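Colleague: Here's my sequence, what's the structure:
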Amino acid sequence: MTGPALRDQFKPGDHPHDHFLLTTVVGAAPKPKWHNRARDQFEDPDADFGRSEWKEAKDDAARLVTTDHERVGLDVVTDGEMRRNEMVEYFAERIDGYEFNGLVKVWGHNYFDKPSVRREVEYGGTWLVDEYEFTSTVASRPVKVPITGPYTLAKWCFNEVYEDDAELAAAVAELVNTEIRKLVDAGARYIQIDEAALATTPEDYAIVGDCLETVVEGIPEDVYIGLHVCYGDYSRIYPEILEFPVDEFDLELNNGDYGQLEVFEEPEFTKSLGFGAVDVHTAEVESVEEIKANIERGLEVVPPERLTISPDCGLKLLPREIAFGKMRNMVRATRAIEAELDDGTLEVGDRGVGLGN
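Modeller: Purely as a prediction, here's the structure:
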């Protein structure tokens, strides 16, 4: 199974249009306030709030977000990463060899519990399988699993053991591969690898590519692999990234008002494109018409069968009602574009879109 057929496994059987633009989210959703209060209670040694109560709170939050994703009509859903505290910390806590030393100031008044690698990393147990299995029991639609990539897990820590970041990343890549194999065995068919660090150090794209080769080794052909890269100068990694062994690139393009779309004009973008059609940095819900215009920009790069519509990045910093409204209008706009493609009022050429007569 390759190309559009690989992605079409996520098309609903009762989909209303011949054309299909896959809709999903990048990952993290806003956490309900009661979820955060429950966490505070769990971390308070004087509170009567134990591990089972904390698990119940996380389950409830995951169920709520997954249901919201289905209510707005997303084709592929997540649990909004309700069980994760941060994209590096969560995994570092589960990888033998990582240790925590305290908070490190990142910018302004923001702090990050940056881990250290104190000994060779080892796989000590599953990271996401329980999360995936729970979400699958709640969801009636396919579930995507975001997982932080090995390069970011290596770059955003203090490396006290390995010769350099490349050697550490290669070691972590083997662990990520182990986890993805377990997820696939559990039924996962859409895996998104998050390499946020690539945007800040684009000169290391070759290291990321080598790690991805390890990450996908032995993964069945019917598993759809996406790579999310946060905002950066994509001209510094394109077209080299087309050699990466992934099916889809999810790129943060709305953040720059799509000014970097021209980067992908030459040579031709040959992968599927995860296209941010709404802005996660503004607490305003875009209109359906605004989002439709954004989607048409994505169709300038790839045809419909290779375009995935999502927010630009995670929605976790937005108010819940704003995040819900953005997703709802995003799906409505996507279905409207599909209808226009079906009736010919919107025509797509080999590499671009144009308005029909």
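
Colleague: rest of the way, CA atoms for contacts and neighbours
Modeller: Fine.

Colleague: does residue 228 count as helix, strand or coil?
Modeller: Here residue 228 takes the strand state, with states given by DSSP: H, G, I helix; E, B strand; the rest coil.

Colleague: Let me know how buried it is, in neighbour terms.
Modeller: 25 (other Cα atoms under 10 Å).

Colleague: just the one 5 residues further on next, same as before
Modeller: Residue 233 is surrounded by 14 other residues when neighbours are defined as other Cα under 10 Å.

Colleague: The residue nearest to residue 274 when sequence neighbours are not counted: how many residues sit nearby?
Modeller: With sequence-adjacent residues excluded and distances taken as Cα to Cα, 6 or more residues apart in numbering, residue 274 is closest to residue 250, at 3.9 Å. Neighbour count of residue 250, defined by other Cα under 10 Å: 26.

Colleague: can you check residue 47 too?
Modeller: Around residue 47 there are 10 residues (other Cα under 10 Å).

Colleague: which non-adjacent residue is nearest it?
Modeller: Nearest non-adjacent residue to residue 47, counting by Cα to Cα, 6+ apart: residue 41, 5.8 Å away.

Colleague: let's see this one next to it:
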Amino acid sequence: MNYQTHILGYPRIGAQRELKWALEKFWRGEIDASQLEQQGRELRKTHWREQADAGLDFVSVGDFSFYDQVLDTACQFGIVPARYGVNSANLSLTEYFTLARGNQQHAPLALTKWLDTNYHYLVPELADDCEFKLNTNRLLAEIKEALNEGHCVKPVILGPVTLLSLCQLEGKSTTTPLSRLNELLPIYVELLENIQRLGVSWVQIDEPIFCTDLAPDQQLALSRAYENLSGVEGINILLATYFGEVRNHLNLLLTLPVAGIHIDASQCDEDAIRAAKYLGSQKVLSLGIVDGRNVWLNDLQVSHQLVEKIRHHVDDSQIWLASSCSLQYVPHTVANESNLEPQLRSWLSFARQKLDEIVQLAQPLESLLPAIEANQLVLAEKLLTAGVIDSAVRERLAEELPNIDRNRTSYQQRKHKQQAALQLPLLPSTTIGSFPQTKEIRKARAQYLSGQISAADYQQFLQAETRECIHKQEEAGIDVLVHGEFERNDMVEYFASQLAGFASTSAGWVQSYGSRCTKPPLIWGDVSRLQSMTLDWVKFAQSITNKPVKGMLTGTTTILQWSFLRNDIPRRHVSQQIALALRDEVLELEANGVQIIQVDEAALREGLPLRNDKQADYLDESVDSFLITTSGVREETQIHTHMCYSQFNAIYESIIALDADVISIEATRNQMKLLDVFSQSAYPNQIGPGVWDIHSPRVPSVAEIKSLIKKALYYIPAEQLWINPDCGLKTRGWLETEASMKNLVSACREIRAELCESAITH
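Modeller: Predicted structure coming up:
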């Protein structure tokens, strides 16, 4: 046995979120570019050392980014819109962050979800006159850093076909991004030649698009691309696929003239076995045998058995063992989780532990056996742990689910009763839910959790923050208010802390985009509601205003997508358990006089399977869970939902099936283009497309917001349109929030006046 070991990428934010803190200091002007670069070097050095110390044969280089790897790749090849007025060959960090975050003069690039993950990438814009040119300064410098540390280096590059498939065309171009492939390939060749001159022989090129339903032009592009790239002398290409099954594209993958292929064996071991069977004797097969997207202990016995099956078809020297995908989607290390129950902690494997699992699986069987025995004991004990199976939860599901009527009365009938109850103006304004989580709020939460202040003092502090938030919304003129969610550290973790079957980590941070990190909860057992979760805060907020205050919940699918899901029962069973718990909460809110209840499904589109034939089951499960949660309310109760950056075409019918009275969506960075599908099919209910990009610190002007509202009115009748930001305001500051909120209301009022004047004139 002589298996080579590696990973496809490593978390970049640092075990203590060092990158996050450094980025935010740089943006505040507290450190300069050289200090930020130094922090980057220190993190890379630490991460390479962790990989080498674990025993990996290669360390991955090029997986680090100060914001986003897709943006880095676009800049590396000169794909930078001319409107920013920057030179991509000599891009400063300030200019780089302008592309990512915008400033008062420039809106940022569009932001959307990376395939079916909760990671966001910046969408490259490709203009007809864009001239591809190579800027290798950063990547080559990082390769040299790793070589100087004595590491065996494997650079990681996003492949040309996936890159172009992610691009959107700038302006009114009539071409397609893939039509530019022949111009881009020589630049990739030049990059590989530069890497080869540094003495590096293996390069990982990522083409995750292989795990989607490839169009014919994409298949041709992949063939053409790797016929060109494989001709670089001295470079061995490891073509990496991940996030699912290769399936019918396996023949194409095997026929490409590359030195090796990587298969996501954690998602489909059949792909790996078929690949081994037809691989031939000259190529490497990298097995993504350790799941890079979940946090549970690898079943070493199952993984070892798969490797043994592969050995029937290829020589040991052709087998590499790896993570299924980059490890950036899991937290850094279990070692920092001192507050978890020891038993639960023993079930976990974060990025650092996954390195050990990969190296263990590369050992000869006699060395591996003790680890397998210990591993199997832990997995067996897990199944017997109280709470993993809760008979009361399962009996309730079996009894109640078949009897829940998922159908509400018609929307038209509900609409009139809701308007009579709420008396809202034309183009009602609202916000999505959260308001700025200031340093003072975070400090008070930390003091409460550490016992430095009492529960009563903390409650009093949060009530004061909520009262001020209501006052500021009223002062701005917002029509439908929210309480601000100051008691919540996270829109998923807050609910997880009050549901049986969940656990929260203390340091399990994962990058969402830039400096934004999330801490996904762990779903380890059967789920039920332990107590009322939201009622007290919405009741308090409603007691200090005459305007309606929304009850705020996170929906089932979003909780599932933004948690680490248990892997021992079907996902649908977990979905039903959560939906029933949330139904209890919704009915309690309504019984206590809450007239508007928002059930956020921010991640519904994100979780859509990459393969078309798996999408119907997923959408059916998602819609059913939403209806379980919301269908029990009266006609007068208005149900809202919210969805994050998405392409809605594939889920439009499911959005209608949710039957929410009002849906709000992120639309600013796409200039309302997302509304096209809602217009074409005459969306029947009400919709609030975002008119204020909350992912950027800039304050949109009244004119900008009016322009977006007018674009929205092109697609949506005024009677169905709501005015709101793109998303929650948790990460923004109060100064920009208040200014933006007032501009939003001013724009809304001016448009209302124009509509009224137009109606009178006509």
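
Colleague: Could you get me the TM-score between them?
Modeller: Overlay of the two chains. TM-score (TM-score structural alignment, normalised by the length of structure 1): 0.89; 340 aligned residues with a Cα RMSD of 2.1 Å.

Colleague: before we move on, the earlier item: trace the residue nearest to residue 47 of structure 1 over to structure 2, please.
Modeller: Matched by TM-score structural alignment, residue 41 of structure 1 corresponds to residue 447 in structure 2.

Colleague: Give me the mean deviation of the helix or strand containing that match from structure 1.
Modeller: Element membership for residue 447 of structure 2, per DSSP states H and E: helix 439-449. With mean Cα distance after the TM-score superposition for structure 1, helix 439-449 of structure 2 departs from structure 1 by a mean of 2.1 Å once superposed.

Colleague: Wait, a strand at residue 182 of structure 2?
Modeller: No. Per three-state DSSP, residue 182 of structure 2 lies outside any strand segment and is helix.

Colleague: Quick one: map it onto structure 1.
Modeller: So, by TM-score structural alignment, residue 182 of structure 2 is left unmatched.

Colleague: coming back round to it: onto which residues of structure 1 does the helix or strand following the helix holding residue 447 of structure 2 map?
Modeller: Sequence order places helix 455-476 as the next helix or strand after helix 439-449 of structure 2, per DSSP H and E. The aligned range for helix 455-476 of structure 2 in structure 1 is 51-72, by TM-score structural alignment.

Colleague: Provide the aligned range in structure 2 for the longest strand anywhere in structure 1.
Modeller: If you go by DSSP state E, structure 1 has its longest strand at strand 115-123. On structure 2, the counterpart of strand 115-123 of structure 1 by TM-score structural alignment is residues 521-529.

Colleague: Confirm that residue 557 of structure 2 sits in a helix.
Modeller: Yes. Under three-state DSSP, residue 557 of structure 2 sits within a helix.

Colleague: pretty sure it is touching residue 605, no?
Modeller: No. Contact between residue 557 of structure 2 and residue 605 fails when scored by Cα atoms under 8 Å: they sit 9.6 Å apart.

Colleague: what about the alignment partner in structure 2 of residue 201 of structure 1, which SS state?
Modeller: Matched by TM-score structural alignment, residue 201 of structure 1 corresponds to residue 607 in structure 2. With three-state DSSP as the basis, residue 607 of structure 2 sits in coil.

Colleague: ok, residue 607 of structure 2 to residue 616 of structure 2 distance?
Modeller: For residue 607 of structure 2, the distance to residue 616 of structure 2 (Cα to Cα, to the nearest Å) stands at 12 Å.

Colleague: So which of the two has more stuff around it?
Modeller: More crowded of residue 607 of structure 2 and residue 616, by other Cα under 10 Å: residue 607, with 21 against 14.

Colleague: Residue 383 of structure 2: how many residues sit nearby?
Modeller: Here the count is done by other Cα under 10 Å, and residue 383 of structure 2 has 13 residues near it.

Colleague: Give the aligned equivalent of it in structure 1.
Modeller: Per TM-score structural alignment, there is no equivalent position to residue 383 of structure 2 in structure 1.

Colleague: Which element, helix or strand, includes residue 396 of structure 2?
Modeller: Residue 396 of structure 2 belongs to helix 391-400, assigned by DSSP H and E.

Colleague: between that helix and strand 522-529, how big is the angle?
Modeller: 60 degrees (axes from the mean of the first three to the mean of the last three Cα atoms, to 10 degrees).
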